[in-house]
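Participant: Here is the input, now give the coordinates:
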Amino acid sequence: MKTKQIISIVVTGVVVIAVGITGVASNVLGSKLMQKNKAETSSIVKEMLSSDVGASIDLPEKDFIGVINIEGEIGASSSNSLTSSNTYNHDLYLKYIEKMEKSDKNKGILLFVDSPGGAVYESDEMYLKLMEYKEKTKRPIWAYFASQACSGGYYISMAADKIYANRNCWTGSIGVIVSLTNCKKLYDKLGIKEIDITSGKNKAMGSQGLDLTKEQRDILQSLVDEAYDQFVGIVAEGRNMDTDKVKEIADGRIYSAKQAKEINLVDEVGSFEDEKKAFAKEAGFSEDITYYTPENNSLSGMFSSLFGAVKDIVPKSDIDLAEDIVENNGNGVLKYYAK
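Facilitator: As a prediction, this is how the structure comes out:
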C-alpha cells in the first residue's frame, strides 16, 4: 500500500474519532446544562410559589371593598401545586384580610361564595379570621351566594352581617361528613392482604384493606358529632337563631334560595348588582366604590390557573380516575361538604 494511502486512512480515522469524541462531549455537556437549567428553573418557580403570598398584594390607594372569592372546594392552599385548577387560595385570603385590617382605605368585605364546602379546619380558620377582622375594624361583611353556597361555604358566611342569594342558588347542607373507601373485597379477589403493624387496635382504622369495627365507627361518629355541634352553634350565632331551631333544618339537606330565605338562612334573594347597591346604601359609601380582589396580583394564582386549565383538557387515565375517587371521596378527612 502506498504511503499516501496509509496517511489518508490514518488522517480519516483520527478525524472520525475526534468527531465522535466531540459529539459525546457535546451531548454530555448539553445534558449537564439542560439538567442545570431545569434545576434552576424549578428552583426559581418553587421560590416564587413558596414566597410570602401576602407580599404580592398591593391594596388600592383609594377607598375599596375587599372581595374574597370562596370558590371551589375549601382546603389548604393549592398554590404549591402548579396543576391544581381549584380557585380557592386559603393562604392568600388570610394574608389579604390581615392587610385590610391595617388599611384605612378598606371599608368592608364582600364574600363571593360559589362552593360545595370543604375541610372543617380551613372553613373554621377562615371564619375566625373574618370575625377577627370585624372585631378589630368594626367594618361590615356581606356575602353573596352564586350557584351554590353549601356546608363549609355556608359556614364561612356566618361571619357576614347580611347574605344575598341568587334565585337559582342551592345552599345549606349544614352537616359533617367523613368518607372512606373500603377495598377489602377487591384486595381479596386479587389476593392482596393489608398488613399493618400498629401500636393499638384502632391505629389503622379506615385503612382501605380493612373493615371498620363498631368501635371504630363510633370513634369516627363522635368526631363528626362534635364538628356538627360546632357548625350548629356557628349558624345559631350568625343567624341569631335558637340552637334547637337550627338542628331542625340542619340535617344535611340543601335548600333553594327561596326556601333558605323562608327559614332565615339568607336575608335576600337577588342579583349581585342588587347586593352591591344595597351594601353601598346601608354602609354609607358610594355605589361606584372599587371592589378589589387580590388574585390578579398573585403570581402563584396565575401559575395554578394556567397549569390547572391545561390539566383540565388532558384526558385522565383509569389510574388517575381511581386516585381521584379515593382522594376526593374516601380520604377520611373531616369535611363540611355537600356531595
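Participant: contacts and neighbour counts: CA atoms only from here.
Facilitator: OK.
Participant: so what's Lys46 closest to, chain neighbours aside?
Facilitator: Asn80 (7.8 Å; C-alpha to C-alpha, 6 or more residues apart in numbering).
Participant: run this one through as well so I can compare:
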Amino acid sequence: MVEKLVGTKAMRLALITILLLVLAGCAPKVRLFPDGTDPLEEQVLQGEGSEKVLLVNVRGLISDAPDQGLLGRRPSLLQEVVSRLRLAEKDAEVRAVILKINSPGGGVTASDVLHHEIERFRRESGKPVVALLMDVAASGGYYVALPADRIVAHPTSVTGSVGAVFFQPRVTGLMEMAGVRVEVAKSGRNKDMGSPFRESTKEEQDIAQTLINEMGTRFQTLVRQARDLTPEQMDTVATARVFTGTQALDLGLVDRVGYLESAFALARELAELPEDAKLVAYRDQRYANDTAYNASARLVRPALLDAGLLGTALGSGLPRECGVYYLWLPGNE
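Facilitator: Model (predicted):
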C-alpha cells in the first residue's frame, strides 16, 4: 500500500514538473506528426548514376497559405514547391526537374507566382523542366505547367479549364430566415462589393466581370505564347472547358500522352543524360521502399476533395473566401 502511494505521488510530481516546463517554454518539443519544419533530404527513387532528375509534387489547392489540419500544420504548396526548386538550382548534379501536377488550381496570385518561380528556375539554372499531368491538372494546375519545356499528360488526365472565376458566397436567404440584418456604413458605393450579406448591384456585376475578363485574358495569352496554338484551337480553349489527355494533345495543350517513365525519359533526353540517371525527391521524412508515386512529401489531399475546399459553408462547394481563382470546381454554375 505504501509503495502504491509513493508511486502515485511520483507520477503526480512528474506530471506537475512537465506542466511547469511547458508553461515556462522549456519542455522539449515532441511532434507526433511531421509539420514541415524538418530539413529536406534527398531520397533516391530509382537509378544508380551520378546525375539526377528531381521529382517535385504539385498537389492540392494552389495557395500561399499554410495548411492547418487535425494532424498539424504544413507549409503552403507554394512554399513546398519553391523550396525544392531552390535546392535543385544549387545542386549541380540535378540536371532536370519533373513537376508531377495533381491540382484543380487555386488562387490567381498564388498560381501566377508559382508560374513565375518555375519560369525563373528554368531561365537562371538552364535546367529543363517537364510537367507530368496526373488525375487533374486544370485551370491553375495547367497554368503552372505552362513554363515547362514539355508537358506530358496521362490518357486519363483532366486538364484545360483555361479561365478565371470570381466566387461570391451569399447568405442573404439564410439571414432573412433567421431575422438577421447587417448594417454597413461605407465611404463609396462599391466599398463592400462582394459582400455575402446582400445581392450585387448591376454596376458591381459589371466590375466583377471586367476583372474576370482581364484575369482570363492573361491566362489565355500565356497559353497562346507557350503553346503556339492556332486561332481555331484558341477558340476552343477559350471556352474554359476541360479536356482529357488525348483531347489536350490534339489541341496542342500537351506534347505527349504517356506515363511517368515517358516524362522521365523526356527529361533525360532534354538534359542529355544517360539511362542510368537517378530519379530523386526531396522529402522531409524517410519512406521505406519509396517510389515516384509517393505523393507524401506533403499531407495528401485528393485533387477534387481539397482541404481548402472542405472549409466551405455547409457543403456549398465554393471556396470559403470571396475572391478570384484559377480553379476548376465541378458542380458549380
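Participant: one step back: and for the residue nearest to Lys46 of structure 1, the neighbour number?
Facilitator: 17 (other C-alpha atoms under 10 Å).
Participant: I figured it hits Met48, correct?
Facilitator: No - contact criterion C-alpha atoms under 8 Å: Asn80 of structure 1 and Met48 do not qualify, at 9.8 Å.
Participant: Spell out which residues are contacts of both of the two.
Facilitator: Listed contacts common to Asn80 of structure 1 and Met48 are Ser300; contacts here mean C-alpha atoms under 8 Å, 6 or more residues apart in numbering.
Participant: Map Met177 of structure 2 onto structure 1.
Facilitator: Aligning on TM-score structural alignment places Met177 of structure 2 opposite Lys189 in structure 1.
Participant: so that match sits in a strand?
Facilitator: No - in this structure, Lys189 of structure 1 is helix, not part of a strand, as judged by DSSP: H, G, I helix; E, B strand; the rest coil.
Participant: do you know how far it is from Val269 of structure 1?
Facilitator: Separation of Lys189 of structure 1 from Val269 of structure 1 (C-alpha to C-alpha, to the nearest Å) stands at 53 Å.
Participant: residues in contact with the residue nearest to Lys46 of structure 1?
Facilitator: Asn80 of structure 1 touches 46, 49-50, 300, counting by C-alpha under 8 Å, 6+ apart.
Participant: where exactly do the strands run in the stretch 201-333 of structure 2?
Facilitator: 242-244, 256-257, 278-283, 323-327 (DSSP state E, counting those that start in this stretch).
Participant: right, and the ones you listed - which one's nearest Val113 of structure 2?
Facilitator: strand 323-327 (12.5 Å; C-alpha to C-alpha).
Participant: List the buried residues for that closest one?
Facilitator: 324-327 (16 or more other C-alpha atoms under 10 Å).
Participant: list the buried ones in stretch 47-57 of structure 1?
Facilitator: Result for stretch 47-57 of structure 1 [16+ other C-alpha under 10 Å]: buried residues 49, 53-54, 56-57.
Participant: Would you mind giving the strands of the stretch 201-333 of structure 2 as a markdown table with distance to Arg84 of structure 2 added?
Facilitator: Compiled in a markdown table, the strands of the stretch 201-333 of structure 2 are given as follows (distance: least, C-alpha to C-alpha, whole Å):
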| stretch | distance to Arg84 of structure 2 |
| --- | --- |
| strand 242-244 | 29 |
| strand 256-257 | 25 |
| strand 278-283 | 7 |
| strand 323-327 | 23 |
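Participant: wait, which of the ones you listed is closest to Lys52 of structure 2?
Facilitator: Here strand 278-283 is closest among the strands of the stretch 201-333 of structure 2 (C-alpha to C-alpha), at 4.6 Å.
Participant: Please list the outside residues in contact with the closest one.
Facilitator: Here strand 278-283 of structure 2 has contacts from 40-56, 84, 264, 292, 297, using C-alpha under 8 Å, 6+ apart.
Participant: Quick one: buried ones out of those residues?
Facilitator: Here, 16+ other C-alpha under 10 Å leaves 40, 43-45, 51-56, 84, 264, 292, 297 buried among the contacts of strand 278-283 of structure 2.
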